[in-house]
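# pasting the sequence and the predicted coordinates here, then a few questions.
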Amino acid sequence: MRDMARMVLVLTTVCVVAALGLAKVYDLTEEPIRQALREELLRGVRAVLPPFDNAPDQDARVVNGRTYYVGRKGGRVVGAAFEAASPEGYGGWIRALVGVDREGRVTGVVILQHAETPGLGAKAADPGYLAQFRGKSLRSANWAVKKDGGDFDQITGATITPRALVKAIREALEAFEAAKSQIFTPGGEG
C-alpha cells in the first residue's frame, strides 16, 4: 500500500510540474503569437486595400457574424477587407481576403488558405490570376467562371477551384452590400 501511495505522489508531482511548465511556456509565447497573427492579418489587409494610415484591425466592425476591417486615410474611409471562404474547393476549404472600396469595387484579393493541387488548382493563388477580380463589383460582373457563362477565367484542368473561389467572393460581396450601411456611416466616418 505504501508503494501505491508513493507512486500516486510521484505521478501527482510530475503532473503538477508539467502543468506549471506548460503554463509558463504559454505565458511566454502568448503575446508574440498574438502579435505575429496580427501582423499577418495586417499584411493581408495592406495587400487588398488602397493605402491607409489607421489600424484596420482596431477599426473592425462585426456585422452578421462577419468581420470587416475598415481602412482609413486621413480619417476618411478608403475601403474594407473581409474574408471570403468556400468548402467547395477541390482540396477542401479555400479562404481569401477581399478588399473593396466604398462603392463595393474589389481593390484586391489574396488567398489565405487552400489545399488545392500544386500546379493546377493552386494557380488560383497566383497574383496574376487574382488580378482579374480588381475593379469588379457585384453589379459590374457576372460572378461565374467563363465555362459557366460568367466573366472570370477558369484554370485549365482545374475548374472546381475557380468556381469555388468566384462563388465565395460573390457571396462575400453580397454580404458586404447588405451590411455596407452598418460598416460605412454617412460622411465617410465609417
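Good, I have the coordinates.
# going forward, measure contacts between C-alpha atoms and count neighbours the same way
OK.
# endpoints of stretch 107-124, how far apart?
Terminal residues of stretch 107-124 are spaced 17 Å apart (Cα to Cα, to the nearest Å).
# distance of residue 128 relative to residue 108?
Distance, residue 128 to residue 108, using Cα to Cα: 11 Å.
# so the two - more neighbours on which side?
Between residue 128 and residue 108, counting by other Cα atoms under 10 Å, residue 108 is the more crowded of the two (26 against 9).
# pretty sure that one sits against residue 47.
Yes. Contact status for residue 108 versus residue 47: in contact at 6.9 Å, counting by Cα atoms under 8 Å.
# next SSE after the helix of greatest length in the chain?
Criterion DSSP state H: the longest helix present in the chain is helix 2-48. Counting by DSSP states H and E, the next helix or strand C-terminal to helix 2-48 is strand 61-63.
# the helix or strand just after that following strand packs against which elements?
Downstream of strand 61-63, the first helix or strand assigned by DSSP H and E is strand 66-73. If you count contacts as 3 or more Cα pairs under 8 Å, 6 or more residues apart in numbering; DSSP states H and E, strand 66-73 packs onto strand 61-63, strand 76-89.
# so how far is stretch 85-93 off the chain centroid?
Centroid displacement of stretch 85-93 relative to its chain, using Cα atoms, centre = their mean, to the nearest Å, is 14 Å.
# now it: buried residues?
Neighbour-count burial for stretch 85-93 flags 85, 86, 88, 89, 90, 93 (criterion: 16 or more other Cα atoms under 10 Å).
# what sits against the closest residue in space to the first one that isn't next to it in sequence?
The reference is to residue 85. Nearest residue to residue 85 in three dimensions, chain neighbours excluded: residue 95, at 4.3 Å (Cα to Cα, 6 or more residues apart in numbering). With contact taken as Cα atoms under 8 Å, 6 or more residues apart in numbering, residue 95 is in contact with 83, 84, 85, 86, 111, 112, 113, 114.
# please compare the first structure with the one that follows:
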Amino acid sequence: MLETIYKNAVTLAIFSIFTTGLTAVVNDITKPIIARNIALKQKHLLNQVMNLDLYDNQTQLECYFVTDPALGNTTPHHLYLARKGDQISATALETTVPDGYAGVIQMLVGADFHGKVLGVRVIEHHETPGLGDKIDLSISNWINSFNGKVIQSADDKSFAVKKDGGDFDQFTGATITPRAVINATKRTALLIETLRDKLSLLPECGDTHE
C-alpha cells in the first residue's frame, strides 16, 4: 500500500514538474508574438487617427502620459506625438467615455493643437448590437463623421447630435451612446489644444505609471 502511494506521489510530482516546465516554455514562445501583435494593432489604430502623410516618425512615436478628468477618469492615458521633420504635426490621445449606454467606452482621438479632429476610433465597448455598436467602424462608418471637424470652442454647438442641434447623426433608438462619444471627443480635442506648452512636464511612457 505504502509503495503504491509513493509511486503515485512520484508520478504526480513528475507530471507537475513537466506541465509547469511546458507552460513556461509555451509562455516564453508566445509572449513576444502577443506583444508584437499588440504593437501592430496599436500602430494600425494610430495610423487611422493620424494621417500617414502628417508624420515621418512612424516607427517610434513619442509617448507621454496625460492625467486629466476631461479624459473620463483620473487614470493616466497615453498621448502619442507625430512629427514632420522637427515639428509636431499631430497627436493621438486615449480617452475614456464613462457614460456610454452599456458602460465605459475606450477610444483613441487624433487631433492637432488647433481643435481639428483628424480621426477617432473606438478601442473597446460593450454597446448593444444593432443599436449603440454603430460607433464601431466594423459595424458602421459613423465614427468617420469626426474626420476633419474643427472645434471652435467649448461652447461649439455643432459638436452634438442633430437631435440636440448639432451636426452628427444619432442612431435610431440609441441617442445616449453617440451623444457620449461626441462629448468625449470634444473634451479630448479641447484638452489636446492645451498640451503643446506642457509636454516637457508630462511623464514619458515607460515611467512608473506602466
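Happy to help now that I have it. For clarity, every value in this text was computed on a predicted model and none was experimentally measured.
# quick one: TM-score?
Superposed pair, TM-score by TM-score structural alignment, normalised by the length of the first structure: 0.82. Supporting alignment: 185 aligned residues with a Cα RMSD of 2.6 Å.
# ok, which of the helices and strands packed on strand 66-73 of the first structure comes nearest residue 2 of the first structure?
Nearest to residue 2 of the first structure, of all those, is strand 76-89, at 57.2 Å by Cα to Cα.
# ok, average deviation of the helix or strand following that closest one from the second structure?
Counting by DSSP H and E, the next helix or strand C-terminal to strand 76-89 of the first structure is strand 92-100. Superposed on the second structure, strand 92-100 of the first structure shows a mean distance of 1.6 Å to its aligned residues (mean Cα distance after the TM-score superposition for the first structure).
# residues in the second structure matched by strand 92-100 of the first structure, start to end?
The alignment of strand 92-100 of the first structure onto the second structure (TM-score structural alignment) covers residues 103-111.
# follow-up on the earlier one: of the contacts of residue 95 of the first structure, keep whichever come out buried.
Among the contacts of residue 95 of the first structure, those buried by neighbour count (16+ other Cα under 10 Å) are 83, 84, 85, 86, 111, 112, 114.
# can you put those residues in CSV and add distance to residue 35 of the first structure?
Converted to CSV, those look like this (distance: Cα to Cα, whole Å):
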residue, distance to residue 35 of the first structure
83, 20
84, 23
85, 24
86, 27
111, 21
112, 18
114, 23
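# and which of these is nearest to residue 139 of the first structure?
Using Cα to Cα, these come closest to residue 139 of the first structure at residue 84, 17.5 Å.
# I figured that closest one hits residue 175, correct?
No. Using Cα under 8 Å, residue 84 of the first structure is not in contact with residue 175, being 9.9 Å away.
# sorry, back to before: can you lay out the helices and strands packed on strand 66-73 of the first structure as CSV showing distance to residue 163 of the first structure?
Below are those laid out as CSV (distance: least, Cα to Cα, whole Å):
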stretch, distance to residue 163 of the first structure
strand 61-63, 26
strand 76-89, 8
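# looking at the ones you listed, which is closest to residue 158 of the first structure?
Here strand 76-89 is closest among those (Cα to Cα), at 9.8 Å.
# residues making contact with the closest one?
For strand 76-89 of the first structure, using Cα under 8 Å, 6+ apart, the contacting residues are 45, 48-52, 66-72, 93-102, 114, 116, 160-165, 167-169, 171-172, 184, 188-190.
# isn't there a strand covering residue 110 of the first structure?
Yes. Counting by DSSP: H, G, I helix; E, B strand; the rest coil, one finds residue 110 of the first structure located in a strand.
# which position in the second structure pairs with it?
Mapped onto the second structure by TM-score structural alignment, residue 110 of the first structure lines up with residue 121.
# PyMOL command to pick out the buried ones of the contacts of strand 76-89 of the first structure?
Filtering the contacts of strand 76-89 of the first structure down to the buried ones (16+ other Cα under 10 Å) takes a single PyMOL command:
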select buried, resi 45+48+49+50+52+67+68+69+70+71+72+93+94+95+96+97+98+99+100+101+114+116+160+161+162+163+164+165+167+168+169+171+172+184+190
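# rewinding a little: which one among the contacts of residue 95 of the first structure gets closest to residue 136 of the first structure?
Using Cα to Cα, residue 84 comes nearest to residue 136 of the first structure of the contacts of residue 95 of the first structure, at 15.2 Å.
# and the gap between that closest one and residue 115 of the first structure?
Distance of residue 84 of the first structure to residue 115 of the first structure, computed by Cα to Cα: 15 Å.
# again, but for residue 8 of the first structure
Residue 8 of the first structure sits at a distance of 46 Å from residue 115 of the first structure (criterion: Cα to Cα).
# quick one: the closest residue to residue 111 of the second structure other than its chain neighbours from residue 126 of the second structure, how far?
Nearest residue to residue 111 of the second structure, sequence neighbours excluded (Cα to Cα, 6+ apart): residue 117, at 4.3 Å. Residue 117 of the second structure sits at a distance of 24 Å from residue 126 of the second structure (criterion: Cα to Cα).
# show me which of those two is the more surrounded one.
It is residue 117, of residue 117 of the second structure and residue 126, that has more neighbours when counted by other Cα under 10 Å, with 27 against 14.
# thought the more buried one was touching residue 110?
Yes. If you go by Cα under 8 Å, residue 117 of the second structure and residue 110 touch, sitting 6.0 Å apart.
# what is in contact with those two at once?
Contacts common to residue 117 of the second structure and residue 110, judged by Cα under 8 Å, 6+ apart, are residue 189.
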